[in-house]
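Visitor: Fold the following and give me the result.
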Amino acid sequence: MATCSILPDILCSFPAVSDSYIRLARKTIDDGFRAQVRSHAHLIDAVVQPLQAFLNFLEKLFVNSPWIVVLAVMLAIVYLASRSKAITLGTAFGMVLIGVVGLWEDTMVTLAIVTVATLIAIIIGMPIGILMARSDRVQAAINPVLDVMQTLPSFVYLIPVVVIFGIGKVPGLIAVVIYAVPPMIRLTNLGIRLVDRDVLEAADAFGSSPGQKLWNVQMPLALPTIMAGINQTIMMSLAMVVVASMVGVGGLGKNTLQAINNQFFTFGFLNGFALVAIAIIFDRASQAFGKRLQKHTEVVHG
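Guide: Reported below is the predicted structural model:
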């Protein structure tokens, strides 16, 4: 009280004044945001519908196809990517074990979500990474955005997504994409920037246009690094699937959330094992494919 008698009234009332202004600002922003969402509801629905249709199609394809067919296709893809019998056998063992414990259908739902999220992240992230690699100004503008996206708690992504899109699979999918796309952008940019200048000068000497230099020289040489970006995107998609289950995403994430809420230790452990098995399969196969690409480019340009 003695201090307040000396200081001006405005300083003494600072916490109360600032709190009222913050409440007013919060209410104004929230109301304005909701009003904008309502006024653009038709546009939002138009964006959501194709994603919803594609996700439902892929989910039904994975779930309704005979498990032996899905397993055979997965093993073929893993072997073609890795050319490793050990990784292929490990994939077969992990997927069969997932089926034995009764989590095959939930795993297929999760695979569908991760597949769609990874495809969208590649479609969005690769062009942005190329733009960043071709312009220092673009890189300086986008890097702070990526820093925020990678440091913001994953739960925070759900708030604007739910306000805009509501509850369901697509909002969860969009949250997963937002969380997983930064590595794709960063590593595409990094891979192109790390291409040897001597190789670029040789391409210029042969009269290559900027487009020819990008697609015929820079992208092939940057492909191992880009594959590392795809690998990280898949890993982050799998990590975000559990969080996204809070807004209606099914599969293993939903089961894990239920196990946490109900303290089902065994059920939670089994779902966690299934997520880890998928993550290891994707990680080993994509890493092996990236190493093969790197060896190939070293031989071609060595």
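
Visitor: CA only for contacts and neighbour counts going forward, please
Guide: OK.

Visitor: For the chain, give the helix that spans the most residues.
Guide: In the chain, assigned by DSSP state H, the helix with the most residues is helix 265-301.

Visitor: For it, buried residues please.
Guide: Buried residues in helix 265-301, counted by 16 or more other C-alpha atoms under 10 Å: 267-268, 270-294, 297.

Visitor: Proceed likewise with the subsequent sequence, for comparison:
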Amino acid sequence: MSWWSEFPQLSRTQLMALRQTLDEGYREFSREYGASIEAFFDPLLAFLVWFEKILLAAPWWLVIAGLMAITFAAARSLKLTLGVGAAFFLVGFLGMWQDTMSTLSIITVCTLLAIILGVPIGIWMSRSNRVQSVMTPVLDVMQTMPAFVYLIPVVMLLGIGKIPGLIAVVIYAIPPVIRLTNLGIRLVDKDVLEAADAYGINSWQRLVKVQLPLAMPNIMAGVNQTIMMALAMVVIASMIGVSGLGQPVLKSITNQYFTLGLLNGGAIVVLAILFDRVSQAYAKRSQRYLEAQQ
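Guide: Model prediction:
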């Protein structure tokens, strides 16, 4: 009876010792390799700063014209194009241009990085059931982990700033593009693959010319979800020094500035609509083109 009553206390003592050991081990790892890891990400930081400076230095009308041109090229919708132009003009008119461009730059870089890393992982998963069985629980954990938890190890390792925020955003937002790339390739009709094999193409040609084009609607849906998750995470990442629309929103929460939070939240909605509508329209156009080719 006495052994049983002492067991919970013993467990808590051991658990506390384990936590202290792990915390100290991570601190040692941070002190030993933190500078090297930070130097590894210096090119990415330089690219992010360069891209942000371009957006901030360019005339506002040129940036809006460029965004409208990209929107029209992707969606071929005059209404959506004019809506994007009017929305960004309103953002600048209300004094949120600089923060919006900072957020636009980090979301663009995060999305590109998520695609560069996520699509190959999704292809790898689609080619191996074993890889899929290993990656699926990892992705489940990544998608269910509270967003604030991602900030803890990144800040301990790299401190505060743009790169820790970017890494946290990418980790939080990358699962959808991995999952839907894997799903899209696995859903490609086996009859189509057999017909392609009959022409004597190799595995690389089958992937590039058959599987990826047919899986593109699913991949674009994954990219769309990744962008939405990245936008949500950028507001949280403002707590560790990521510049952009997240910082005014955080300031409005701490100081109860209703109008400031409402306006900057609206600017985030503008970015979300831009990325969402453009990516969806591009996916639909790609699907119609593939159906016409077939």
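
Visitor: tell me what the longest helix of structure 1 is packed against?
Guide: For helix 265-301 of structure 1, the elements it packs on are helix 67-82, helix 85-100, helix 219-244, helix 252-262, judged by 3 or more C-alpha pairs under 8 Å, 6 or more residues apart in numbering; DSSP states H and E.

Visitor: Alignment lookup: G92 of structure 2 to structure 1.
Guide: Aligned by TM-score structural alignment, G92 of structure 2 pairs with G99 of structure 1.

Visitor: Quick one: map S243 of structure 2 onto structure 1.
Guide: Residue pairing (TM-score structural alignment): S243 of structure 2 is matched to G250 of structure 1.

Visitor: need the contact list for its match.
Guide: For G250 of structure 1, the contacting residues are D106, V109, T110, K169, by C-alpha atoms under 8 Å, 6 or more residues apart in numbering.

Visitor: cutoff 10 Å now
Guide: G250 of structure 1 sits next to D106, T107, V109, T110, I113, G168, K169, G172, V241, V242, A244 when contact means C-alpha atoms under 10 Å, 6 or more residues apart in numbering.

Visitor: now those residues in TSV, with secondary structure and distance to W215 of structure 1?
Guide: Below are the contacts of G250 of structure 1 laid out as TSV (DSSP: H, G, I helix; E, B strand; the rest coil; distance: C-alpha to C-alpha, whole Å):
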residue	secondary structure	distance to W215 of structure 1
D106	helix	39
T107	helix	36
V109	helix	35
T110	helix	33
I113	helix	30
G168	coil	38
K169	helix	35
G172	helix	34
V241	helix	33
V242	helix	37
A244	helix	36
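
Visitor: if I line the two up, what does Q287 of structure 1 land on in structure 2?
Guide: Taking TM-score structural alignment for the superposition, Q287 of structure 1 sits opposite Q280 in structure 2.

Visitor: For V195 of structure 1, what is the enclosing helix or strand?
Guide: For V195 of structure 1, there is no host helix or strand (DSSP states H and E).

Visitor: Need the counterpart of it in structure 2.
Guide: Matched to structure 2 by TM-score structural alignment, V195 of structure 1 sits across from V188.

Visitor: what does R34 of structure 1 give?
Guide: Structural correspondence for R34 of structure 1 with respect to structure 2 (TM-score structural alignment): R27.

Visitor: Check A274 of structure 1 too.
Guide: By TM-score structural alignment, A274 of structure 1 lines up with A267.

Visitor: Would you mind measuring from the nearest residue to that match once chain neighbours are set aside to Q98 of structure 2?
Guide: Setting aside the residues directly before and after it, A267 of structure 2 is nearest to V91 in space (C-alpha to C-alpha, 6 or more residues apart in numbering), at 6.3 Å. Distance, V91 of structure 2 to Q98 of structure 2, by C-alpha to C-alpha, to the nearest Å: 10 Å.

Visitor: Can you pick out the residue with more neighbours from the two?
Guide: V91 (21 against 18; other C-alpha atoms under 10 Å).

Visitor: Thought L245 was touching that one, still the case?
Guide: No: between V91 of structure 2 and L245 there is no contact under C-alpha atoms under 10 Å: 11.3 Å.

Visitor: what residues do those two have in common as contacts?
Guide: Common neighbours of V91 of structure 2 and L245, using C-alpha under 10 Å, 6+ apart, are W97, Q98, D99, T100, L263, N264, G266, A267, I268.

Visitor: Put together a markdown table for those residues, with distance to R19 of structure 2 on each row.
Guide: Output for these, formatted as a markdown table (distance: C-alpha to C-alpha, whole Å):
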| residue | distance to R19 of structure 2 |
| --- | --- |
| W97 | 45 |
| Q98 | 43 |
| D99 | 39 |
| T100 | 41 |
| L263 | 43 |
| N264 | 40 |
| G266 | 42 |
| A267 | 42 |
| I268 | 39 |
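
Visitor: Among those, which pair sits farthest apart?
Guide: The span of those, defined through C-alpha to C-alpha, is set by Q98 and G266 at 14.7 Å.

Visitor: quick one on the thing from earlier: gap between the residue nearest to A267 of structure 2 and L263 of structure 2?
Guide: In this view, V91 of structure 2 and L263 of structure 2 are 9 Å apart by C-alpha to C-alpha.
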